[in-house]
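1. Just a sequence and a predicted model for now, questions to come.
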Amino acid sequence: MAEAMAVDPATWQGWETGRRPLSHVKAGVLLDIRRRLLALGADPGVLHLLDPAMDADRVITSTIYPEAGSRHPLATWVHTRDTAHMIAWALNGTVPPALARRAATGRRGPVAKAPLLSAPDRSVFFAHLREAAESALRAGEDGLLLHRQCLYLCSYDQGSEATSWMVHTLHRNRDLISVRGWTPHWATARSTVAALVRLGDHQPLRDFIDRGLVGDDSAEIANLNYWAYWLGSIREAQSDDGFMRRVPANWEPVRLLGGFAVGLQQAPAYMDLYVHSLWALLTTNRWLPLADPVLADVLATQTAQLLDHEGVSPRARRELSTVHYVLRENRT
C-alpha cells in the first residue's frame, strides 16, 4: 500500500496504527490520498467517512487533552450523525451503520477490531465532557451549542455514576421540554429528550412532540431542518443552530425521506419522533412518493407493519395512518 500510495512505509504504518493522525497531514496531501485511494478501487462511501472520522478524532483529542484558551470543537460546529457514529465507535465499539454490513478484511498479525479507546481514556473523555457541559451551561446563551452537544455525547457513558449525573442534569432541563413551540432553547430540549431515550426514558420525547412541535410551524420547520442536517440531506457544514430557523431551501427531501426509512429500522427507540417527522414531511410534500416509487413502497410496507404493532402510541398511530394513506395515494 505504501508503494501504491507513493509514501514511505513508516508513514503508512503510522496512519494505520494511529501514531500519525491523518488529520495532521497537509491539505494537498490529504486530497491526493483520497484520489489515489479512489483510483485503486476504494469504496467512495467509505472515503466519504474520512471527514467525520477526522472530526471525531478532533472532538476526542480536544476533550481528553484540552488546550488552555482554545474553544472546544463542539462549540463551533454542529456535529453530524456520521461524526456521532464515529465517536460512538471509539467509545463503545459499536460499528457505524455505514460500515456494519461490510465484510471484515483479513489482516496479518494482531489488529484491533475497533478504534476503541482504552478504559482510562474513556473515563477521562467523559469526565472532561461533563465538565465542559457544566461550564457551557454557566456561559448562558453563548454556551447553548456546546452544552447540548456535550449532553448528547455524555449519554453514551453507561456507568452507574455517569447515568446518575446524566439523569440529574437532563431532568434539570425538563422546564425546556414543557415550553410550547419554538424558543432559543428548542434544540437543547430536543437533544435532552433524545439523550433521555438513550437512558431508557421515552415519555419526555412524546411530551416534546406534543408541546414542542405540534401546532407550531417554526418548530416543525426546525425539526425537519435538524433531521436534514443530521441525515446528510443538508450537506453544508453549520457553525450554529441558526440554520434550523430558516425555511428549507438547500436540502434534498427525497434523501431525507430515505433517511427516515432507514432510521425507522435502525433506531426503533426513536420511533415516535421518526413517525411525526415523516408525517410532517409527507403532509407538506405530498409529491415525494412520486419522486421515488421504490422508496415509497418500502415505507408503505414499514408503516403497515408498524400499524400492526401494539406498542405504538395513539399519536404515532394516527400519524402512521395518514402517512400510509399519502404513500398509497401518491405512488402512481
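-> That came in fine, so what should we check first? Numbering: from 1, shown residues only.
2. use CA for all of it now, contacts and neighbours both
-> OK.
3. Name the single longest helix found in this protein.
-> Taking DSSP state H as the criterion, the chain has its longest helix at helix 119-138.
4. Just want the angle from the helix or strand that that one is followed by to helix 119-138.
-> As assigned by DSSP states H and E, the chain's next helix or strand after helix 119-138 is helix 144-154. Angle, helix 144-154 to helix 119-138, by axes from the mean of the first three to the mean of the last three Cα atoms, to 10 degrees: 150 degrees.
5. Show me what helix 144-154 is packed against.
-> Secondary-structure packing of helix 144-154 (3 or more Cα pairs under 8 Å, 6 or more residues apart in numbering; DSSP states H and E): helix 119-138, helix 160-171, helix 186-198.
6. try it against this one:
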Amino acid sequence: MGLCMRSSSRQTLTSGQGTPGRPRGGVISGYVFRGIREQLGLTQEEVAEQLRVSADTIAGWESGRRPLTAVPVGQMLVHRHRLMQLGTVPALLQALDRALEADVLLAGALDEEATGVEDSPLGAWVMQRDLVEVLAWPLNHVPPQPVRDLPAAPRRRRGPAPAGPELSASERTYFFAQMRRTAEQARGEGQFLLRRQALYLSGYDDQPDTTEWLAHQQAAERPGDWLTRWLNSRSVAAVSARRGDRDRMSHFIHTALTDDEAGEAANLNYWAYWIGETAHLELSDDFIAARAPGPWPGDKLLTHLTQGLAPHHGYVDLNIHSVWSLLQVRPNLLRSGAAGRALRDRLPVMLDSRELSARGRRELESIRYAIRLAEA
C-alpha cells in the first residue's frame, strides 16, 4: 500500500501540480563560486573588479539568480584563468567545473517542460564520484571531498548564509519524482545505464519508502545478462548501506563477490573508475565486466578504500572486502608509500572494534598477515 500511495503523490507532481517552476541553473556552481571568493578573502565588489563585471552580477552568480551556466564558455574560461592567477586553490576550480556540469543535470531534471526520458543526459556516460558528490550536495547536504579537505577560509559576508547549496522543498520533491519516473520508464534497448543512475540518485531521497521502492524496482527487473544482474544487486546494496541497512550489502558480498572471480574483478573495475583511477570516461558499463582488473595502478583506490575503513561507515563491509580483494591482485601496494602506511595505521583501530562482521574481521586479519609478510 505504501508504494501505491507514494506513486500517486509523485504522479501528481509530474503532471504539473506542485512543480518548482522554471528550474534554476546555478545553485551549486554559485555556492562553489562563493567559496572561491571567500578562499581568496575578497568581497563581492572586489572580485567583481578583478573579473571586470558588476557587483550585482557576482551576487546573481552566487545566489543562482544569474546562473553561471549561462555564461558563454569562452568568457567562463577567461574568468577561470583570472581566478587561477588570483590564487584560487586548484581543487576548488575543479569543483567549480563539476558544479557547472552538475547544475546542468539538475536543471534538466527540474525542467517541467521536459518530455520522455530518451534524451536525458543522465544516461550519456558512466558518472564518477567527483561529479556525483557535487550533484548530491544539495540533496544530502554533504560537501564534496575537495570542499571538505580545504582549511577554513576567512569569510567576509553580509548577514547569514546557507551552509551549502539548497533546493526548496518543492524542488527536492520534484527532483526525486523525476528520478523515479526516469527509472521506471527507462527500460528500452540501451537505457540500462540511464535507469541505473536514476535509481542511484533516487537513493538520496529521505522518504521512508525509498528502500522499499528500490528493492521493488530490482525485483521487478528481469535482466538477461550477468552484468545487469550484478549491477542491480550492487546498486540496491549500496543504497541500502547508505541508509543504514548493512544486511543487503553483506548478502551482496556473499553472493556476488566471494569465490566469484568475475564478480571480484567487476567490483574492483567499478571502484577504480568511480574514484578516477582510469584516464578516460566510459560511455557504457561494459568495461566493468572485464574478466580481470584493468590496467590501473591502484594507489588511489587503496587510499580511498582505506579512508572508508571506519566501524560506523555504511560501506565498511564492502570497503574491507574490496581492500582484501585489491591486495590479492596488487600485492605491491603494501609497499606503495602513503597508501600502504595509511592502511597499516588503520588496522589496529578497526580490529579493536566490536562492530565488525565475522567475515570483515577474518579479512582484516588476512590483510594484517600480508603486511607482516611484506615487511619481513
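-> Cool, the structure landed. Worth saying up front: this structure is predicted, and the values here are computed from it rather than measured.
7. any idea how far the longest helix of structure 1 is from the chain center?
-> Offset of helix 119-138 of structure 1 from its chain centre (Cα atoms, centre = their mean, to the nearest Å): 19 Å.
8. Can you spell out which helices and strands pack onto that helix?
-> Short answer (3+ Cα pairs under 8 Å, 6+ apart): helix 119-138 of structure 1 packs on helix 50-64, helix 144-154.
9. and the residue nearest to the spatial centre of structure 2, which of the three is it?
-> With distances taken as Cα atoms, centre = their mean, the residue of structure 2 nearest its centroid is Val132 (3.2 Å). Here Val132 of structure 2 is helix, with the state taken from DSSP: H, G, I helix; E, B strand; the rest coil.
10. now for it: what does it line up with in structure 1?
-> Here Val132 of structure 2 is matched to Ala84 in structure 1, going by TM-score structural alignment.
11. Its match is in contact with Met54, isn't it?
-> No: assessed by Cα atoms under 8 Å, Ala84 of structure 1 is found out of contact with Met54, at 11.6 Å.
12. circling back: could you measure from the match of Val132 of structure 2 over to Arg138 of structure 1?
-> Distance from Ala84 of structure 1 to Arg138 of structure 1, counting by Cα to Cα, to the nearest Å: 25 Å.
13. can you pull the contacts of the match of Val132 of structure 2?
-> Listed by Cα atoms under 8 Å, 6 or more residues apart in numbering, the contact set of Ala84 of structure 1 reads Ala56, Leu153.
14. Quickly note the distance from it to Leu256 of structure 1.
-> Going from Ala84 of structure 1 to Leu256 of structure 1 by Cα to Cα gives 18 Å.
15. Now the counterpart of Gly41 of structure 1 in structure 2. Nearest residue, chain neighbours left out?
-> Following TM-score structural alignment, the counterpart assigned to Gly41 of structure 1 within structure 2 is Gly87. Sequence neighbours aside, Leu40 is the residue nearest to Gly87 of structure 2 in space, at 7.0 Å (criterion: Cα to Cα, 6 or more residues apart in numbering).
16. aligned partner of the one you found in structure 1?
-> Under TM-score structural alignment, Leu40 of structure 2 pairs with no residue in structure 1.
17. quick one, what contacts Leu40 of structure 2?
-> Shown in contact with Leu40 of structure 2 (Cα under 8 Å, 6+ apart): Leu86, Gly87, Thr88, Ala153.
18. From Val71 of structure 2, how far out is the residue nearest to the first one when sequence neighbours are not counted?
-> The shortest distance from Leu86 of structure 2 to any residue other than its chain neighbours is 7.4 Å, reached at Leu40 (Cα to Cα, 6+ apart). Here the distance between Leu40 of structure 2 and Val71 of structure 2 works out to 21 Å (Cα to Cα).
19. and if you look at Ser325 of structure 2?
-> 46 Å.
20. Which one's more surrounded, those two?
-> Ser325 (21 against 13; other Cα atoms under 10 Å).
21. Translate the more buried one into the numbering of structure 1.
-> Per TM-score structural alignment, Ser325 of structure 2 is aligned with Ala280.
22. what's the helix or strand for the equivalent of Leu31 of structure 1 over in structure 2?
-> Per TM-score structural alignment, the equivalent position to Leu31 of structure 1 in structure 2 is Leu77. According to DSSP H and E, Leu77 of structure 2 maps onto helix 73-85.
23. Run through who's touching that helix.
-> Gln50, Leu51, Pro90, Leu93.
24. How many residues are close by the last one?
-> The reference is to Leu93 of structure 2. Leu93 of structure 2, neighbours per other Cα under 10 Å, totals 19.
25. From His81 of structure 2, how far out is it?
-> Look at Leu93 of structure 2 and His81 of structure 2: by Cα to Cα, they are 10 Å apart.
26. cool, and the second one?
-> Distance check for Leu51 of structure 2 against His81 of structure 2: by Cα to Cα, it reads 10 Å.
27. so what's Leu333 of structure 2 closest to, chain neighbours aside?
-> Gly340 is the one closest to Leu333 of structure 2 (Cα to Cα, 6+ apart), at 6.2 Å.
28. Counterpart of Arg58 of structure 1 over in structure 2?
-> Per TM-score structural alignment, Arg58 of structure 1 is aligned with Val104.
29. and that match, how many residues sit next to it?
-> Other residues close to Val104 of structure 2 by other Cα under 10 Å number 22.
30. ditto for the one 3 residues further on
-> Burial of Ala107 of structure 2, expressed as a neighbour count using other Cα under 10 Å, amounts to 17.
31. hang on, the earlier thing: gap between the residue nearest to Leu86 of structure 2 and Phe252 of structure 2?
-> In terms of Cα to Cα, Leu40 of structure 2 sits 46 Å off from Phe252 of structure 2.
32. swap in Val47 of structure 2?
-> Distance from Val47 of structure 2 to Phe252 of structure 2, by Cα to Cα: 50 Å.
33. which other residues reach stretch 48-59 of structure 2?
-> Identification of contacts with stretch 48-59 of structure 2 by Cα under 8 Å, 6+ apart yields Gln44, Glu45, Val47, Arg66, His79, Arg82.
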